[in-house]
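**Student:** sequence-free structure coming up:
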């Protein structure tokens, strides 16, 4: 016996730690040769920021002849009236922001809400009518913290209020000026309006009836309607929200019609201003169910027909419509697309 203390045994690593270290080394060894070959993460948000500008370029190229003719008409117009039309167009975004704020109880950030309406206008002209603006505003409300069900209900309430406001203005103007539109002159001789109206009603009501027979769809619709009615009652219980909702709903189509009236005055359209407003409201109601991007093509045709029915010469009516669409659609489209990309990048939508 030497008297020395026995040496402590060398600490052995745990079995789990050995396996984990071995797996880590193996993964590093396998990944090192491929590290330079693996693709980087796709910048989805950056691509989404550029997508609106690409779509604007595509739409502009497809409608380059219309753009050239519209800008040519703007060169011969009276600029004070064109500035009035541009001012009315800018106020439509304010009216839309007021209406959308009135559709929810929560206070939405006003600056971002207004910027969203400007961006939604560009999105609305790049996707089928109403879909682009609805998607942008739905995303904005959910980012602001509203549940998806309530955001959808607020969106439906806005669309309902805007439709009611547009139809109410058209009905009031038609009652005041029953001879504003001479649609009989546009129909073929002997054509009957009754069967045409019945066909339109059947085209609208038949799909709704089929969907009502499907149980799962019917259950979802009933649940959504309960949420929507509850949201509508809450909004109308507060006076400021109800005023914003219905004030914006009536101001929005009125300002759009005022823009067309101003362009008509700028180009010397020999039609009374209120008759021009009737023509605009009637044309936009007629094309509401046509799923074209922003109504491009269908709105122009309907507006020309409506202005001719109101008594305007076809050549001047065409010039007025093209100039009006340049001011309200094409000029704001590029800055609107840039705003949309910025809102996506800043995660506002």
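**Tutor:** Ah, there it is. The structure presented is a predicted model; accordingly, all values stated were derived computationally and were not measured.
**Student:** going forward, measure contacts between C-alpha atoms and count neighbours the same way
**Tutor:** OK.
**Student:** What about residue 186, how many residues nearby?
**Tutor:** Neighbourhood size, residue 186 [other C-alpha atoms under 10 Å]: 11.
**Student:** from memory it sits against residue 311, does it?
**Tutor:** No: here residue 186 does not reach residue 311: they are 11.2 Å apart, not a contact under C-alpha atoms under 8 Å.
**Student:** how long is stretch 166-184 end to end?
**Tutor:** End-to-end distance for stretch 166-184, by C-alpha to C-alpha, to the nearest Å: 23 Å.
**Student:** What residues sit buried inside it?
**Tutor:** By neighbour count with 16 or more other C-alpha atoms under 10 Å, stretch 166-184 contains the buried residues 166, 167, 169, 170, 171, 173, 174, 180, 181.
**Student:** ok, now which ones touch the fourth one?
**Tutor:** In this case it means residue 170. Residue 170 makes contacts with 278, 281, 282, as judged by C-alpha atoms under 8 Å, 6 or more residues apart in numbering.
**Student:** nearest to residue 229, of those?
**Tutor:** Closest approach between the contacts of residue 170 and residue 229, by C-alpha to C-alpha: residue 281, at 27.6 Å.
**Student:** here comes the other one, which I'd like you to weigh against the first:
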């Protein structure tokens, strides 16, 4: 590189990776979205747009035919001249490499709009309005291929063009829409399509070939440093541009022998803006740093923070220059860092690190990204570098975040025990405990996560070690994001509930008209019977957990369980909620899972036993063909089950999961079943609780049937409830919505109950046992979450 008559060698790659051109990616995405909008508008709302355009044209179309013809002709000449003007501009500026992209953009855009079902179509010059000026030039306005070609060429050339010519060319191209309206025409849909296609083609080509921002203005950087008294003799690339700046070492003649040059391009600006927007959308306002209006302000902030920290004697380097360069680049030059990074030193340097960080915090300054490479030791003092995320006048949250980051960084380097002990000995147990709630994954910045391959394990280890050394059994995690994981899960469940409830909602008018004839005393009896299921299930689970949780809270959890089970297929959410509740009650993960599995196993045994007993009591005269599947279906289900078992046995990962995860839980369940055989009291509670669930559901359905006139016995209803509920439990819909209703109605019909009684009875039963508890369960679930019970 030659600058002002001097040759300055440059070593290393200056090119930025393609995947990091954030601004070019954004341009492609916006162009694709615009094309989708144009296509959707042409297919769906084109008649409405035509009517609107005609109305606007009548308002603004004040020209007579001769004036319209003249304007149309002049604008046609302008459109015809645009690509040639672009070509001349590129040749004058000697952009020879761009000519290939310029030509490719035009050819691709024209070809894309020339493809038809029969092959390529040649341009057809015509006008659909007979009183328009019928000339060759004016017809360029109506051909989408010409519009697409110009849009693609301007898009490809824009990054290399000066601002004023670029704006004038876009103005001339985009003026075709108001020109059509002024001359009393509608805007051709095909011209809008050509504009969208051309922009997308040009954006893709720019992404592939790059932009001028990738041409690093090192000549301007050398001149800026020369004005500061540093004559550059050589540049070497330390780190190519990517998510962060392009970092170079500059060998100079001046007060320093070498400098570090950080250069920020357009892509860093757009990438940083997207990152800030994402953090603003996902994190609370107190967790996000102040927004910078431009790249200049962001770089200037970093330099000013370096000056402030350097005045405290805690900065490893000093700023030299901040300047705006050509093509949107920003330069930040500083001296080379002093000292050695702590990742190259033993753990006895940790007290010095915590002392320096405390000195920063005493001046209400936070660092914001305490990676090991940003912490150095010089003459026994810990110094800091970076400061891109530093804040002056930092809040308590930012100071606590610094402590949490340093705990994680030092844990990853020296181990959790050494790191936490050094922190407690230096800054005190209270400061460590205050910051420990932020030792969570969401509080760690991206730079720190990238510094350690296993950073998640370091977070967990640091958090656990703080609890051990401070004697805290549990450290409450701080919620940094606007929505917690539990809130997102609850929102998804609520949306699922609305979705699955829609078929029932559509039947509400008819159902309400039938309720006028219902016997409300029997309906009240059904509701009371349905509450028996919560008490019975809670008693069974309480006995399975050996009475280690409060029975009252367990009954309340069963109401919330209704919401979780109804909004998930196969009632998986209810099982997960039960396990979570037992874990919060003090049981380990394996023990809690085994307790729930034990309760489910006894429930199945009790259910089958009751089904056999009531089938014997009912006799064999009932026709169960309506609710028992066809043998082919049963064979198919059995074949699927055998296939799943075979797959689990043949696939190594699945086999390992069966051996390491499922087998211990099955062994625990078998041990509990063996223990139940030796404990009659506990065994009786579980059996009675499981029986209460089945019989409570049967009583609720029987009460609903009697509310609409009855016509069948309790034994019959019990058989229908057990068989229909079992078959419907395999349905993939959340809560078995649709399948439960169909199975119960079919079962009652099989025993001779008329449809005018069976249908409203089943709907009332579902209201009492499903829909009313579901809405109460939503608030109950929030109540349990607020009290940290789930």
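**Tutor:** Arrived safely, thanks for sending. The structure displayed is predicted, hence computed values, not measured ones.
**Student:** residue range for stretch 604-612 of structure 2 in structure 1?
**Tutor:** Residues 163-171 of structure 1 are where stretch 604-612 of structure 2 lands when matched by TM-score structural alignment.
**Student:** same check, this time on stretch 526-541 of structure 2
**Tutor:** Stretch 526-541 of structure 2 maps onto residues 85-100 of structure 1, going by TM-score structural alignment.
**Student:** mean distance, the matching stretch to its aligned residues in structure 2?
**Tutor:** For stretch 85-100 of structure 1, the mean distance to aligned residues of structure 2 following superposition is 0.5 Å (mean C-alpha distance after the TM-score superposition for structure 1).
**Student:** before we move on, back to that, what's the closest of the buried residues of stretch 166-184 of structure 1 to residue 79 of structure 1?
**Tutor:** Residue 79 of structure 1 has its nearest neighbour among the buried residues of stretch 166-184 of structure 1 in residue 180, at 27.0 Å by C-alpha to C-alpha.
**Student:** I'd assumed that closest one was in a helix, is it?
**Tutor:** No: using DSSP: H, G, I helix; E, B strand; the rest coil, the assignment for residue 180 of structure 1 is coil, not a helix.
**Student:** Would you check that it makes contact with residue 310?
**Tutor:** Yes: at 5.6 Å, residue 180 of structure 1 counts as touching residue 310 under the criterion of C-alpha under 8 Å.
**Student:** Could you name every residue contacting both of those two?
**Tutor:** In contact with both residue 180 of structure 1 and residue 310: 275, 279, using C-alpha under 8 Å, 6+ apart.
**Student:** Contact partners for the closest residue in space to residue 610 of structure 2 that isn't next to it in sequence?
**Tutor:** Using C-alpha to C-alpha, 6 or more residues apart in numbering and skipping residues adjacent in sequence, the residue nearest residue 610 of structure 2 is residue 691, 7.9 Å away. Contact analysis of residue 691 of structure 2 by C-alpha under 8 Å, 6+ apart lists 536, 603, 606, 607, 610.
**Student:** Residue 691 of structure 2 matches what in structure 1?
**Tutor:** Per TM-score structural alignment, the equivalent position to residue 691 of structure 2 in structure 1 is residue 250.
**Student:** Look through structure 2 and tell me its longest helix.
**Tutor:** For structure 2, the helix with the greatest residue count under DSSP state H is helix 589-618.
**Student:** average distance between that helix and structure 1?
**Tutor:** So helix 589-618 of structure 2 averages 1.2 Å relative to structure 1 (mean C-alpha distance after the TM-score superposition for structure 1).
**Student:** how distant is that helix from the center of its chain?
**Tutor:** Its chain's C-alpha centre and that of helix 589-618 of structure 2 lie 40 Å apart, by C-alpha atoms, centre = their mean, to the nearest Å.
**Student:** ok, then the element right after it?
**Tutor:** Where DSSP states H and E defines the elements, the next helix or strand beyond helix 589-618 of structure 2 is helix 631-650.
**Student:** which helices and strands does that next one pack with?
**Tutor:** The elements that helix 631-650 of structure 2 packs onto, with contact taken as 3 or more C-alpha pairs under 8 Å, 6 or more residues apart in numbering; DSSP states H and E, are helix 652-657.
**Student:** quick check: angle from whichever helix or strand comes after the helix it packs on to helix 589-618?
**Tutor:** Downstream of helix 652-657 of structure 2, the first helix or strand assigned by DSSP H and E is helix 663-677. Relative orientation of helix 663-677 of structure 2 versus helix 589-618 (axes from the mean of the first three to the mean of the last three C-alpha atoms, to 10 degrees): 60 degrees.
**Student:** counterpart of residue 67 of structure 1 in structure 2?
**Tutor:** Applying TM-score structural alignment, one finds that residue 67 of structure 1 aligns to residue 508 in structure 2.
**Student:** residue contacts, its match?
**Tutor:** With C-alpha under 8 Å, 6+ apart, residue 508 of structure 2 has no contacts at all.
**Student:** can you check residue 363 of structure 2 too?
**Tutor:** residue 393.
**Student:** Distance-wise, check it relative to residue 391 of structure 2.
**Tutor:** Going from residue 363 of structure 2 to residue 391 of structure 2 by C-alpha to C-alpha gives 11 Å.
**Student:** roughly how far apart are the residue nearest to residue 610 of structure 2 and residue 145 of structure 2?
**Tutor:** 75 Å.
**Student:** Kindly report the same for residue 547 of structure 2.
**Tutor:** Here the criterion is C-alpha to C-alpha. By it, residue 547 of structure 2 lies 78 Å from residue 145 of structure 2.
**Student:** Fine, thanks again, bye for now.
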